[in-house]
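Colleague: Please work out how this folds:
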Amino acid sequence: MARLLVVEDDEMIGRALQRSLTAHAHEVSLMPTGKGALREAGRSSFDLVLLDLGLPDLDGLAVCRELRTAQADTVIVMLTARDEEMDVIIGLEAGADDYLTKPVRLAELHARIRAHLRRGESIAHAEVSGPTRLGDLVVDAAGRRVTLAGRDLPLRAKEFELLARLTAQPGVAVSRDTLMSDVWDEHWVGSTKTLDVHMAALRRHLSTAPEAANVPMIVTLRGHGYRLDAPPTS
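Modeller: Below is the predicted model:
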């Protein structure tokens, strides 16, 4: 059983989501406002948050950022009435791990939640090896820590897992399907746009290295996926 927080101001939709999720053996808290959600997140931990961005009291993106700060490892799934690419990108960059467009199809909602929760469990029980070094980038899987030129990189959970997957096979082309399966879940349902947003975030993190640092390069392979190339001097 997982602990879920549903943040939805429409009482009919919120109650319907709560009933459906409870029927799937989850413990569900329902909050109609952003302030209530932040208050609840401050006193309880959750495995996953369903966050409606159209809240009556606070900007949904601001709530997303604060939730991410308060509960770094909690999965945040945005509920949005819009599917415009820029809206989705802004939401994912605010700290969300995934999004669903309203009206929400319950079958897809439950599939996404199962995928996120399964992935979290598999990571928690996975065997980890020693740190991997590529030039001035060091990925410590056991400590879930990444340093670049001696400085910690503040990666979100999925950013860390994506970088760890790429550094496991430097110089090897990895398909989009493989990355979604390994980092999100093999039963993933829906758009893979989240992969591109997280990859863009990783590139920004790597770009913060000092000019003289030896930094790996993320290469986009159009029509296939991505490759992490080690720096020439590593």
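
Colleague: rest of the way, CA atoms for contacts and neighbours
Modeller: OK.

Colleague: quick one: buried residues of stretch 93-106?
Modeller: For stretch 93-106, burial by neighbour count (16 or more other CA atoms under 10 Å) applies to E93, A94, G95, A96, D97, D98, Y99, L100.

Colleague: And what about the fourth one, helix, strand or coil?
Modeller: This points to A96. coil (DSSP: H, G, I helix; E, B strand; the rest coil).

Colleague: what residues are up against it?
Modeller: C64, R68, V75, I76, V77, M78 (CA atoms under 8 Å, 6 or more residues apart in numbering).

Colleague: Tell me which two of those residues sit farthest apart.
Modeller: Spatially, the most separated pair among the contacts of A96 is R68 and M78, at 12.3 Å (CA to CA).

Colleague: So for these two, which residue has more residues nearby?
Modeller: M78 (25 against 20; other CA atoms under 10 Å).

Colleague: So for the chain, the centremost residue is which one?
Modeller: The chain has D97 as the residue nearest its centroid, 3.0 Å off, counting by CA atoms, centre = their mean.

Colleague: What is the end-to-end distance of stretch 162-180?
Modeller: 9 Å (CA to CA, to the nearest Å).

Colleague: Please identify the buried residues of that stretch?
Modeller: Quick answer for stretch 162-180 (16+ other CA under 10 Å): 162-167, 170-171, 173-176, 179-180.

Colleague: Now the second one, please; I'll put the structures next to each other:
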Amino acid sequence: MHRVLVVDDEPSIRQLVQYNLTQAGFDVVTGESGNQVLHLVRDKHPDILVLDLMLPGMSGMEVCQQLRREGITTPVIMLTARDDEIDRILGLEMGADDYITKPFSPRELIARIRAVLRRTTSGSESAGGDVYQIGNMRIDVTKYELTINGTPVDLTTREFELLAYLCQNANRVLTRDQLLENVWGYEFAGDTRIVDVHISHLREKIEKNPKAPEYIKTVRGVGYKLVKGEANRGADS
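Modeller: Coordinates of the predicted model:
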């Protein structure tokens, strides 16, 4: 049974989400403030976090940023009443994996949670357990591990899945819509800015010069491709 941590300062929202998730077969833990999140994550070990943006104490964005800063890669779905594009982008830049606005359908939230968990728990299996060696990067899809020159690099779940999909399609141009469909797993209403944000995050972590990337190239007007060059892919290379 997957455990979901739901943090929202509105009791009615917590009760609604907890009831529907419990009915859907999830183990649910709740919190009401941003200051509780880090303790709950360490103590309860949730598989996914549903986090309200506007929380007393630390905001949802601050919490998400702190989690990622500490290397905690638990997937995060940001839950908020605010629907401005800037809020969506800021949430993603702080390390959130997804974003859903109030009022929301419990069915949609459950579908989003299941989609993220499906990618987390079985994505490596569907990818065939490959290990990719590209330049100085070693990407172990089975273990969700990236090392550069032998040094581990922390990626969020979504960042890793995006990198893995690019590796699986190395030297092939992928449109933003293709990346949305195959990495995010459902339609994002054409919000391709989400792809751009995650590509930017990846470049910051894997490129020597993110403004002149060696690996992830932009194909103007189309999308992106990962340049494999002369590197070989092997089981342990």
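
Colleague: before we move on, back to that, nearest spatial neighbour of the residue nearest to the centre of the first structure, skipping sequence neighbours?
Modeller: I76 (5.4 Å; CA to CA, 6 or more residues apart in numbering).

Colleague: with the second structure superposed, average distance for whichever strand or helix holds the one you found?
Modeller: Take DSSP states H and E as the rule and I76 of the first structure turns out to sit in strand 75-80. Strand 75-80 of the first structure, aligned to the second structure and superposed, deviates on average by 0.9 Å (mean CA distance after the TM-score superposition for the first structure).

Colleague: Need the residues that contact that strand.
Modeller: Under CA under 8 Å, 6+ apart, the answer for strand 75-80 of the first structure is 47-54, 64, 68, 91, 95-102, 104, 116.

Colleague: and H198 of the second structure, what is it in contact with?
Modeller: L92, E93, E159, L162.

Colleague: can you tell me which of those are in strands?
Modeller: Taking DSSP state E, every one of the contacts of H198 of the second structure sits outside strands.

Colleague: Need the buried residues of stretch 162-180 of the first structure in TSV (columns: distance to G150 of the first structure and secondary structure).
Modeller: Listed next are these as TSV, based on distance: CA to CA, whole Å; DSSP: H, G, I helix; E, B strand; the rest coil:
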residue	distance to G150 of the first structure	secondary structure
L162	20	helix
L163	17	helix
A164	17	helix
R165	21	helix
L166	20	helix
T167	17	helix
P170	20	coil
G171	23	coil
A173	27	coil
V174	27	strand
S175	30	strand
R176	30	helix
L179	27	helix
M180	29	helix
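
Colleague: Adding distance to S20 of the first structure, write those out as TSV.
Modeller: Below are those laid out as TSV (distance: CA to CA, whole Å):
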residue	distance to S20 of the first structure
L162	31
L163	35
A164	35
R165	34
L166	37
T167	39
P170	43
G171	45
A173	40
V174	37
S175	35
R176	31
L179	30
M180	26
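
Colleague: still on that earlier bit, pick the one among the buried residues of stretch 93-106 of the first structure closest to H187 of the first structure.
Modeller: Set against H187 of the first structure, the nearest of the buried residues of stretch 93-106 of the first structure by CA to CA is D98 (14.5 Å).

Colleague: could you pull out the helices for the first structure?
Modeller: Along the first structure, counting by DSSP state H, helices occupy 11-23, 34-43, 60-70, 85-93, 106-125, 157-167, 176-179, 193-206.

Colleague: Give me the mean distance between the fifth one and the second structure.
Modeller: Comparing helix 106-125 of the first structure with its match in the second structure after superposition yields a mean distance of 1.9 Å (mean CA distance after the TM-score superposition for the first structure).

Colleague: Could you figure out how far that helix is turned away from strand 75-80?
Modeller: Helix 106-125 of the first structure runs at 160 degrees relative to strand 75-80, counting by axes from the mean of the first three to the mean of the last three CA atoms, to 10 degrees.

Colleague: now the first one
Modeller: Here helix 11-23 of the first structure runs at an angle of 150 degrees relative to strand 75-80 (the same axes, to 10 degrees).
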